[in-house]
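1. Next input, structure requested:
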Amino acid sequence: MSKANWWKGAVIYQIYPRSYQDGNDDGIGDLKGITERLPHIAELGADAIWLSPIFTSPMADMGYDVSNYTDIDPTFGTLADFDAMVARAHELGLKVMIDQVLSHSSDQHPFFEESRQSRDNPKADWYVWADPKHDGSAPNNWQAIFGGIAWEWEPRRRQYYFHNFLKEQPDFNFHNPEVQDWLLSTMRFWLDRGVDGFRLDTVNFYFHDKHLRDDPADFRLDGTQAIKPYEMQYHIFSKNQPDNIGFLEKMRKLMDEYDDRTLVGEVGESHHPIEIMGEYTSANRLHMAYSFEMLSAKFTAEHFRHQIDQFFKLAPKGWPCWAMSNHDVPRHVSRWAGHGDQDAVSKLAAAMLLSMEGSICLYQGEELGQTETDLEFAELTDPQGINFWPEDKGRDGCRTPMVWEKDAPNAGFGGVEPWLPVKAPQAARAVDTQQGVEGSVLETYRALLKLRRETPDLREGRTMFAETDEPVLAFHRGDKTVCAFNLSATPQQIEIDGIEETLFALDAEVADGKVWLGANGALIARLG
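-> Here you go, the predicted structure:
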């Protein structure tokens, strides 16, 4: 790929800063710790890192409630620490991407503290305010993702403000051009500091319906199947507004002022996410986008085939970014545990993901085959888990500290008890138990990243799916590469002619035009 298109087909490694490495022994990961461990990511073979939020925050939602968009939270260090981390990453050949939480701020942000004082101050229209109904109730039926209605009463204004998430996370009013310009200026601050791109949190949440119309009931549910009231609505007015497109184009124009920068947007939507991904990555908008379609419990060949096929049908000039785990969902090795041996499923998932057309996000610990941590209620910090326990145990289970040395205190994360516990099943998968061990999950990831980097078809080649029955997924990438995967613990056999060389195999054999795939087997091969 050209230097400007480094992101196309790239592998981006997501770091959850609180949980990567504790550099000052206070129990919380930080920038100095990340800098210390960057060689691990470079040796893995990733192209870039993405850091979840590190900005100043009261941490009501672990940094996704920002109170200062142009400074580092003391928990993680200083701007000087950030600059040193960027310099080290670039020295190692890693691009640096950071999370931008633009849809909402913290309620402790100075602009919101001013906005809530009255209806006529300079920031009065910077957030979404609305009068109550005549009976004093909320302006409409919009629900908050973390529970309850999405409106909070402010007695000083005698109005409600809108929050898609916690009440401590008021939504910006993107219908105000001043808000848009100011948010773009905060992005410019980090671009001038040398970041190579942004991961845009909840990129389809920016605008709301000006008329505040009620969201209808979700036509797919009977009202009894959802754990959260939010999931019982079809969010056609509280988000996904057409106005969003204009702001995405403004962001892209800003990015194009700089060399070799990129935008990847998180599409938080359950109804038509692939369509939104396609729309948002068309023309001069986002470079790439991802949704939660591969972050679910679904594990069938048809499911994975449909996501990729549908995206490129809807947006032939767009670009996806695929992930199987991140900081918001249970780890995929645990989600898909019923489909085979833990290590085998982990390696199979890696082979599938790193063969897909698009860019790729890996979540820290994924390269170790890390599993979801089983936490007690008293150990939780995540408001989602606290509010919906035990049906939804929240996101802490995938956010526990990275494990480096099995027998070291806290598995090498730091010298004091960490903010979330390191438990024995997770410590057993530490880096030092897998480093240099042939066939380990870690070495399998390294081999696959090396293969992807050295095989143009796997980074740039278009996808053509083979007609296979469950549980086999098979496709060609470009002119010369073929990939086949057995999504079950039962051996399978398919026919593929013309294989000249096996590039990668997991319990797979080729003979006489036939490919035998063992339990959770995988094959990547070159055609003659």
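
2. Every contact and neighbour count from this point should use C-alpha atoms.
-> Will do.

3. tally of neighbours for Pro491?
-> 16 (other C-alpha atoms under 10 Å).

4. Surely it and Val515 touch.
-> No. Shown here, Pro491 and Val515 do not form a contact pair, counting by C-alpha atoms under 8 Å, at 10.7 Å.

5. ranges for the helices of this structure?
-> Counting by DSSP state H, the chain has helices at residues 31-44, 79-91, 110-115, 177-192, 244-255, 273-280, 301-314, 332-335, 342-353, 383-388, 424-427, 431-434, 441-454, 456-460.

6. want to try JSON lines for the ones you listed, with distance to Pro409 and mean neighbour count as columns?
-> What follows is those, written out as JSON lines (distance: least, C-alpha to C-alpha, whole Å; neighbours: other C-alpha atoms under 10 Å):
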{"stretch": "helix 31-44", "distance to Pro409": "16", "mean neighbour count": "18"}
{"stretch": "helix 79-91", "distance to Pro409": "25", "mean neighbour count": "17"}
{"stretch": "helix 110-115", "distance to Pro409": "40", "mean neighbour count": "17"}
{"stretch": "helix 177-192", "distance to Pro409": "35", "mean neighbour count": "16"}
{"stretch": "helix 244-255", "distance to Pro409": "43", "mean neighbour count": "18"}
{"stretch": "helix 273-280", "distance to Pro409": "42", "mean neighbour count": "22"}
{"stretch": "helix 301-314", "distance to Pro409": "40", "mean neighbour count": "16"}
{"stretch": "helix 332-335", "distance to Pro409": "25", "mean neighbour count": "22"}
{"stretch": "helix 342-353", "distance to Pro409": "25", "mean neighbour count": "23"}
{"stretch": "helix 383-388", "distance to Pro409": "27", "mean neighbour count": "18"}
{"stretch": "helix 424-427", "distance to Pro409": "10", "mean neighbour count": "18"}
{"stretch": "helix 431-434", "distance to Pro409": "14", "mean neighbour count": "19"}
{"stretch": "helix 441-454", "distance to Pro409": "22", "mean neighbour count": "20"}
{"stretch": "helix 456-460", "distance to Pro409": "40", "mean neighbour count": "21"}
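
7. how about this one, so we can line them up?
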Amino acid sequence: MSKAPNNQWWRGGVIYQIYPRSFADSNGDGVGDLPGITARLQHVADLGADALWLSPIFKSPMKDFGYDVSDYCDIDPMFGTLEDFRTLVQHAHALGLKVMIDQVLSHTSDQHPWFAQSRASRDNPRADWYVWADAKDDGNPPNNWLSVFGGSAWQWDTRRRQYYLHNFLSSQPDLNFHNPEVVRALLETVKFWLDLGVDGYRLDTAPFYFHDQQLRDNPGRGKATSGDAAFPDVNPYTWQRHIYDKERPENIGFLQQLRALVDQYPDTTMVGEIGTDDSIATMAEYTRGDDRLHMAYSFDLLGADWSSPFLHNLLQRFADKSRGGWPSWALSNHDVPRVGSRWGGPDCNPKLLRLAAVLQMTLRGSPCLYQGDELGLPEAEVAYEDLQDPYGITMWPEFKGRDGCRTPMPWDSTAVDLGFGNHSPKAWLPITGAYRKLAVNLQQRDPDSMLHFYRQLLHWRRSQPVLIKGEQSLLPVHPQVLAYVREHAGERVLCALNFSDRPATLNLPTGLQAAAVLDLPGLQGGRLQGGELAFEAFGGLLLSLA
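-> This next block holds a predicted model:
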């Protein structure tokens, strides 16, 4: 198979994640949809993003809000039609935006026709399309694997009198990637959307494709936390080392098949979601060379630790392991609390939010923004009776789930529904009153708003090839200041950011000489004094080096 040309727009491109249910509702039914997104695409283009990523829009019973697919080749009616999708792609392309979609390959819905046939008997043509296993002699599941969402990863099925594997909800049975027919069928669904004009994929749960065929028990590691934001401490999933239920060696071969297919289409890309025991190492492995994922992101920046030593260690580990692999750095997404609340608490200092944005836009890699990041939205409070997320309902009250980052976008402060839909206060998740003062219409009028800061930052970054294409080297670890040099085509820029609420100083290492302070709109609180950098709390500096 021959490779199509690729202009590598994704290498440093800014990706804007849209959660379709909560972005814009065109018909007033309380659920966001494709026409609503299309009508709001100018906002994404004005922001300065290069691409948008749509969370799942396929047909689904919505037990996990689209991550349980019942038809890979059609749009769920709540979002619109295939024609609506074509219109969205056309309009996005006209605005200079690429379109990436969320591809959920590791599992389907239990309502998918493939599973309906597979569970019907042990000898039908799709009997081996999912992961089935006999019970132990005492009736228990075949091994100790756990579901991310709680309890055993095995569900008893009375039709086949066997257990089937589900790494997530019991209504999300895992496909059997050891069956070549399954792989061929999935690749056909990937091709379907490429032929419709999508520019890339976000691959959900990329390490979960293959399982250990011997079904060996995962070893325990005690009640230690994983430190991964995807898995809260109260979830016993973190008590195992997940070496047999995911991240199997066979995954690499499938990623290579995916890459070979995607590479047949011009200017396309893939970013994989990585959640493993050592996500940084997996990111590095899955992005190594030019025949696997183009890029990957992990949950390491989606947790509560944002200290300079933590960030330094994270970036150094990726650099040591990656051998040129390309990361995508996200500070928020639809699975974790909003970055302002997670890092800054209920009274987050706006300077910390701006510093975090500068970090994301100056690191080597491709930034991925989540809708509302550009407004500085905090985590929404959602009452138990209003919860929709099955993860949160199961783990309540110590873990409240993911609904707090999924409530509708605030577009218009004067509208009862904040401009989300058809002026109705009823939406699939409650309208967040605290968002009224952060609505887009208000921030557009305020030149000092977070929205204007993000727009200036993204557009300024486009004029700095060193920040998009440059290599990266870290300065020695500092208790308060994260500092790194980006270098490209003879140009060097030092990025120094004080991730503490106290003043700090940093001496320029021998061999580094500042030529000028770069004027980045909105970045304040740092100054150059001879060979010393001085910072206010949450201050930063970007310096052009001689």
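
8. Between Pro491 and Val515 of the first structure, which contacts overlap?
-> Both Pro491 of the first structure and Val515 lack any common contacting residue under the criterion C-alpha atoms under 8 Å, 6 or more residues apart in numbering.

9. how far away is the aligned residue in the second structure for Ala315 of the first structure from Ser341 of the second structure?
-> Using TM-score structural alignment, the equivalent of Ala315 of the first structure in the second structure is Ser322. Distance of Ser322 of the second structure to Ser341 of the second structure, given as C-alpha to C-alpha, to the nearest Å: 31 Å.

10. hang on, the earlier thing: the match of Ala315 of the first structure - nearest residue in space that isn't next to it in sequence?
-> Ala284 (4.2 Å; C-alpha to C-alpha, 6 or more residues apart in numbering).

11. Next up, the contacts around Phe247 of the first structure.
-> Gln180.

12. What of Asp343 of the first structure?
-> Gly369, Val441 are the contacts of Asp343 of the first structure under C-alpha under 8 Å, 6+ apart.

13. circling back to that earlier point, I'd say the match of Ala315 of the first structure and Tyr286 touch.
-> No. Under the criterion of C-alpha under 8 Å, Ser322 of the second structure makes no contact with Tyr286, lying 9.0 Å away.

14. Read off where stretch 241-255 of the second structure ends up in the first structure.
-> Across the first structure, the stretch matching stretch 241-255 of the second structure (TM-score structural alignment) is residues 234-248.

15. any idea what Leu359 of the second structure aligns with in the first structure?
-> That one, Leu359 of the second structure, aligns with Met352 by TM-score structural alignment.

16. Can you verify my assumption that that match contacts Phe485?
-> Yes. Using C-alpha under 8 Å, Met352 of the first structure makes contact with Phe485 at a distance of 7.1 Å.

17. Tell me the counterpart of Pro20 of the second structure in the first structure.
-> Alignment note (TM-score structural alignment): Pro20 of the second structure maps to Pro17 of the first structure.

18. residue contacts, the spatially most central residue of the first structure?
-> Centrality entry for the first structure: nearest residue to the mean C-alpha point is Asn326, 5.0 Å, by C-alpha atoms, centre = their mean. By C-alpha under 8 Å, 6+ apart, Asn326 of the first structure lies in contact with Gln14, Leu295, Leu362, Tyr363, Cys398.
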